[in-house]
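J.: sequence first, then the predicted structure, then my questions.
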Amino acid sequence: MKILLLAFNVQEDIFPYGLSYLKGYAQRFHPETDIRIKEFSFGNRFGYDINKNIEQQAISYILIQKPDLVCFSCYIWSIEMVVKISRAIKIINPEIKIILGGVEVTENHLQESHCDYITTGEGEIALKELIDYYKGKIKLSEVHNISYLEKDQNVQNKIVQNELTKLELDTLPFPYKVLPEKKNFEAVRIETSRGCPFGCHYCYYAKHKEMRYFSLDYLKENITYLFDNYTFKNLTFLDANFNLNKERMAAILQIVADNVNKTKKKTRINLELKPELIDQEVIAILQKQPFKTFAELGLQSTDPDVLEKSSRPYNLEKVKNSLELLNTSSVLYKIDLMAGLPGDNFYKFLNSARFLLNNAKKQSILPVHHYMQLNKTTFCQNKEIYRYEKNNSSMIIKTDTQDLLDFYKIKLFVAMLNEELKIENR
């Protein structure tokens, strides 16, 4: 059996982290199965000619390889392209089976893309058991974490979060041991946990509140392998809230520090931190490291009503204290706002912007993101929120308090403000 794992990236030179999990886990049970990873980079996602060229490349690659199964990893920047490619493959060669996976995929894509399956949970289990099915070991109804059409009706098989009763995260293969061909990357990424205990309505992580962790022994062994065998300048931890557990954070960073000291590699570490959980102890842990640290902090808004509607409550005074600690530390950071959340308006946004301008003193500009409604998030059930694309994650055009003209005013204001700030900071 021959399987292709495909993904599309905006950036070049990105290690196929998620696809390597899929390949490594599947081949642990099916070592004889030919599983190949291929990623395409299209740089500027808005370039029509570039995108069409990539579509032709991908379709041609699939047809030349003659796989039994093609698995597409889908994100907000690639889902439309994947749907078109899937349709084309089914027209040219209907015998090729196709499965779409990733946070962007919904049941609507079963019909839109003409694919055979979509994943409804973590993909490692789905792919392994789908191979079991094609080898006659189990029935299709026994394959976890997938949906498919049967007599034009959607069938959703049982969802298992990483088969907790059978599988611990430590049994997953370390992705950088799965694809040993290339050893030089600008940036590498790893995860030390899965899940998020918070329930923000705009965030996909809210669907997976139960926290699961890779053990420190697993991380020590594999982070050491990464430093010993790969060349990179940036190491990004993918955890949604890296400072959720200070003791664990300190232990993981100590593993990194030991390897930085041993290999003498100049490395920058990128983390996502919960701003209200930053205290003097967290700062002390970050400052003592032999590497530069860059922290990303999501504030979104300072308005109580907006935060309540988004299920993102926090103590603003604690955030202010956290920023004071960061401002006097060696830790670099970015803290941003999200424009367009339900309940927000231009004047509430100005208050949020004023808070950051007064307190985030290390920032030379005001980072702002236009709220994009992501598939499978709680806000998808809000009937007062409208977006460009009905079935795909896309920018908001109307909420209960704003419409696209209001968002455009905010965009113009932020653009002019940041231009002034750049001049002031020259």
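T.: Great, that's in hand.
J.: please make it C-alpha for all contacts and neighbour counts, starting now.
T.: Noted.
J.: now stretch 240-257: buried residues?
T.: 240-244, 246, 249-250, 252-257 (16 or more other Cα atoms under 10 Å).
J.: how about the residue nearest the centre of the chain, what does it touch?
T.: Against the mean C-alpha coordinate of the chain, by Cα atoms, centre = their mean, the closest residue is Leu238 at 7.6 Å. Leu238 makes contact with Arg189, Ile190, Glu191, Thr192, Leu271, Glu272 under the criterion Cα atoms under 8 Å, 6 or more residues apart in numbering.
J.: of those residues, which belong to strands?
T.: With strands defined by DSSP state E, the entries of these inside them are Arg189, Ile190, Leu271, Glu272.
J.: would you reformat the residues you listed as a markdown table and include distance to Lys209 and neighbour count?
T.: Listed next are those as a markdown table, based on distance: Cα to Cα, whole Å; neighbours: other Cα atoms under 10 Å:
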| residue | distance to Lys209 | neighbour count |
| --- | --- | --- |
| Arg189 | 22 | 17 |
| Ile190 | 20 | 19 |
| Leu271 | 20 | 21 |
| Glu272 | 17 | 20 |
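J.: before we go on, here's another structure to hold up against the first:
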Amino acid sequence: MNVVLSTLNSKFIHSSLALRYLKAYGQAHGQAYDIVEYTINMPVLHILSDITERNIDVLGFACYIWNIEMTLHVVDMVKAVRPDIKIILGGPEVSFTADEILNRCHAVDYVVQGEGEEAFYQLISALQNGKDGLGEEIPGVRGRHITGQLMGSTEAVEVKDLSTIPFPYVEEDMIDLEHKIIYYESSRGCPFSCQYCLSGNKNTVRFFPQERTFKELQWFIDHKVKQVKFVDRTFNCAPHHHRPLMEFMRDANTETNFHLEMEPELMTEWETNILCKTPPGRIQIEVGVQSTHKKTLDAINRYNDWPYIQKAIRPIIEAGRTHVHMDLIVGLPHENKARFGLSFNDLFSLQPHALQIGFLKLLKGSGVRRMEEYQYISDPLAPYEVLTTHVLPYKDVRFLKHFEDVFERFYNSERFRTVFGYIGSKLIKEHTDTS
């Protein structure tokens, strides 16, 4: 049985960690899959032509907010010209709406919900044995029976023991991914339950074995990988796990850069000190603050102590050794244009190396999508970006879109950084003095 795994990446420089995990797990259990990656910028007919030129029995797609509409378009056309191919979807964009996807797109045969390594392997095993994978329920697998009835599991599953999942990269990848971002993870899950996000839906955090992680990081270093981007949702959630890894990164003899997503509330003097002293360019951190408004944070089940965050982050920025990227979200509950401006001023006053202004997306499966009291109106198609809220009319969203574009072009691009920073800081000070 010829199994091909695919996805539509948002850019050429991106690569799919998920597909490589599936392939590595399958290979460890005697199954062989091929990987073919495309991008959303490629013509659909070119993708269709490439797929149909291959000998494929089962075709799997990893689905995300940036590719779901185009993926379903591709899937419909593949099924139209190659009805013999079994089509399986997986990924966060379909894990919480399997029946909706199966009813909407009849070209889809199965949906794998949640972490797919074990579920996908079991489904392929069933198909190889002439079964449909639905008679004996496979956790995480939902599908369309020959009668048209939807059957199977309705749960999004997790892999409890991450040590059972092999390292996802092989030597050939280092050639194919030479000019692409290398994604990696040392843990899965999140201890928090922020209502705009899917990562903390089960509040479970699991770790890959630490000694194995050291060896894998050294493998990247030995292969002179330019950047290893950790996709751990909260890298610094467990000191026994992340501190030895950060010391390893600091002390390694390498030019490799390590990108970490860190929760500022969990940063102590230890984390601040190591990031102030690490070799320049060795580590960069992404810090999601999202808002400094307590009422907003309470509504989305998030806690931020802004004075504490400033104390932890400011020395790192001033030391200039670790690149600090900070995040805000437009459209959260109770935050109108003026209050968002205060959150922006709070973060901008630290002069981070990058300050990203994102716009709330009502992800399927997220808590905010069910919060009717905030009168959300969003784009009905992915990525479901907010258009209005109970306190933020569309004209203000549009204004903030323009502001984000200008800010990205001037500040985050590092063009006119000094002038922009000076003017911005002066305006914030004048506003504070007259308040």
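T.: Cool, got the structure. Given the structure is predicted, the values throughout are model-derived calculations rather than measurements.
J.: quick one: TM-score?
T.: Overlay of the two chains. TM-score (TM-score structural alignment, normalised by the length of the first structure): 0.87; 404 aligned residues with a Cα RMSD of 2.4 Å.
J.: counterpart of Ile221 of the second structure in the first structure?
T.: Using TM-score structural alignment as the criterion, Ile221 of the second structure maps onto Phe227 of the first structure.
J.: cool, and Pro244 of the second structure?
T.: Under TM-score structural alignment, Pro244 of the second structure pairs with Ala251 in the first structure.
J.: test my guess that Val58 of the second structure contacts Val4.
T.: Yes. With contact defined as Cα atoms under 8 Å, Val58 of the second structure counts as touching Val4 (6.3 Å).
J.: more neighbours: those two, which one.
T.: Val4 (22 against 18; other Cα atoms under 10 Å).
J.: let's verify the more buried one: helix, strand, or coil?
T.: At Val4 of the second structure the chain is in strand, as set by DSSP: H, G, I helix; E, B strand; the rest coil.
J.: which one's the longest helix in the first structure?
T.: helix 404-424 (DSSP state H).
J.: contacts made by that helix with the rest, please.
T.: Contacts for helix 404-424 of the first structure (Cα under 8 Å, 6+ apart): Ala339, Gly340, Asn345, Phe346, Ser364, Ile365, Leu366, Val368, His370, Ile396, Ile397, Lys398.
J.: now, among the ones in strands among the contacts of Leu238 of the first structure, which is nearest to Tyr204 of the first structure?
T.: Comparing those against Tyr204 of the first structure with Cα to Cα places Glu272 closest, at 15.4 Å.
J.: for that closest one, give me its contacts.
T.: Glu272 of the first structure touches Phe237, Leu238, Asp239, Ala240, Asn241, Phe242, Ala295, Glu296, Leu297, counting by Cα under 8 Å, 6+ apart.
J.: could you do Leu102 of the second structure as well?
T.: Val108, Asp109, Tyr110, Val111, Gly143, Arg144, Leu150.
J.: how much space between the aligned partner of it in the first structure and Phe15 of the first structure?
T.: Residue correspondence to the first structure (TM-score structural alignment): Leu102 of the second structure is matched to Leu110. Separation of Leu110 of the first structure from Phe15 of the first structure (Cα to Cα, to the nearest Å): 28 Å.
J.: map Val83 of the first structure across to the second structure for me.
T.: Per TM-score structural alignment, Val83 of the first structure is aligned with Leu72.
J.: identify the residue nearest its match in space, chain neighbours excluded?
T.: Cys105 (7.0 Å; Cα to Cα, 6 or more residues apart in numbering).
J.: over to Tyr183 of the second structure?
T.: Using Cα to Cα, 6+ apart, the nearest residue to Tyr183 of the second structure is Lys229, at 4.8 Å.
J.: hang on, isn't that neighbour packed against Ile182?
T.: Yes. If you go by Cα under 8 Å, Lys229 of the second structure and Ile182 touch, sitting 6.1 Å apart.
J.: ok, the two, which is more surrounded?
T.: Applying other Cα under 10 Å to Lys229 of the second structure and Ile182 shows that Ile182 carries more neighbours, namely 22 against 17.
J.: please list all residues in contact with the more buried one.
T.: Ile182 of the second structure touches His14, Ser15, Val225, Gln227, Val228, Lys229, counting by Cα under 8 Å, 6+ apart.
J.: look at the closest residue to Asp116 of the first structure other than its chain neighbours and tell me its secondary structure.
T.: Distances taken as Cα to Cα, 6+ apart place Ile98 nearest to Asp116 of the first structure, at 5.3 Å, with adjacent residues excluded. At Ile98 of the first structure the chain is in strand, as set by three-state DSSP.
J.: trace Ile98 of the first structure over to the second structure, please.
T.: Using TM-score structural alignment, Ile98 of the first structure sits opposite Ile87 in the second structure.
J.: is Ile285 of the first structure in a helix, a strand, or coil?
T.: helix.
J.: contacts only, for it.
T.: Taking Cα under 8 Å, 6+ apart, one finds Ala250 in contact with Ile285 of the first structure.
J.: quick one: it from Phe291 of the first structure, how far?
T.: Ile285 of the first structure is 12 Å from Phe291 of the first structure, by Cα to Cα.
J.: so where do the helices sit in the stretch 151-300 of the first structure?
T.: 175-178, 216-229, 246-263, 280-287 (DSSP state H, counting those that start in this stretch).
J.: tell me the most buried of those?
T.: Among those, ranked by average contacts under mean count of other Cα atoms under 10 Å, first place goes to helix 175-178 (a mean of 20).
J.: would you agree Trp66 of the second structure is in contact with Lys11?
T.: No. At 10.3 Å, Trp66 of the second structure and Lys11 do not qualify as touching, with contact defined as Cα under 8 Å.
J.: what distance do you get for Phe235 of the second structure to Ser125 of the second structure?
T.: Taking Cα to Cα, one finds Phe235 of the second structure at 34 Å from Ser125 of the second structure.
J.: what residue of the second structure matches up with Gln56 of the first structure?
T.: So, by TM-score structural alignment, Gln56 of the first structure is matched to Leu45.
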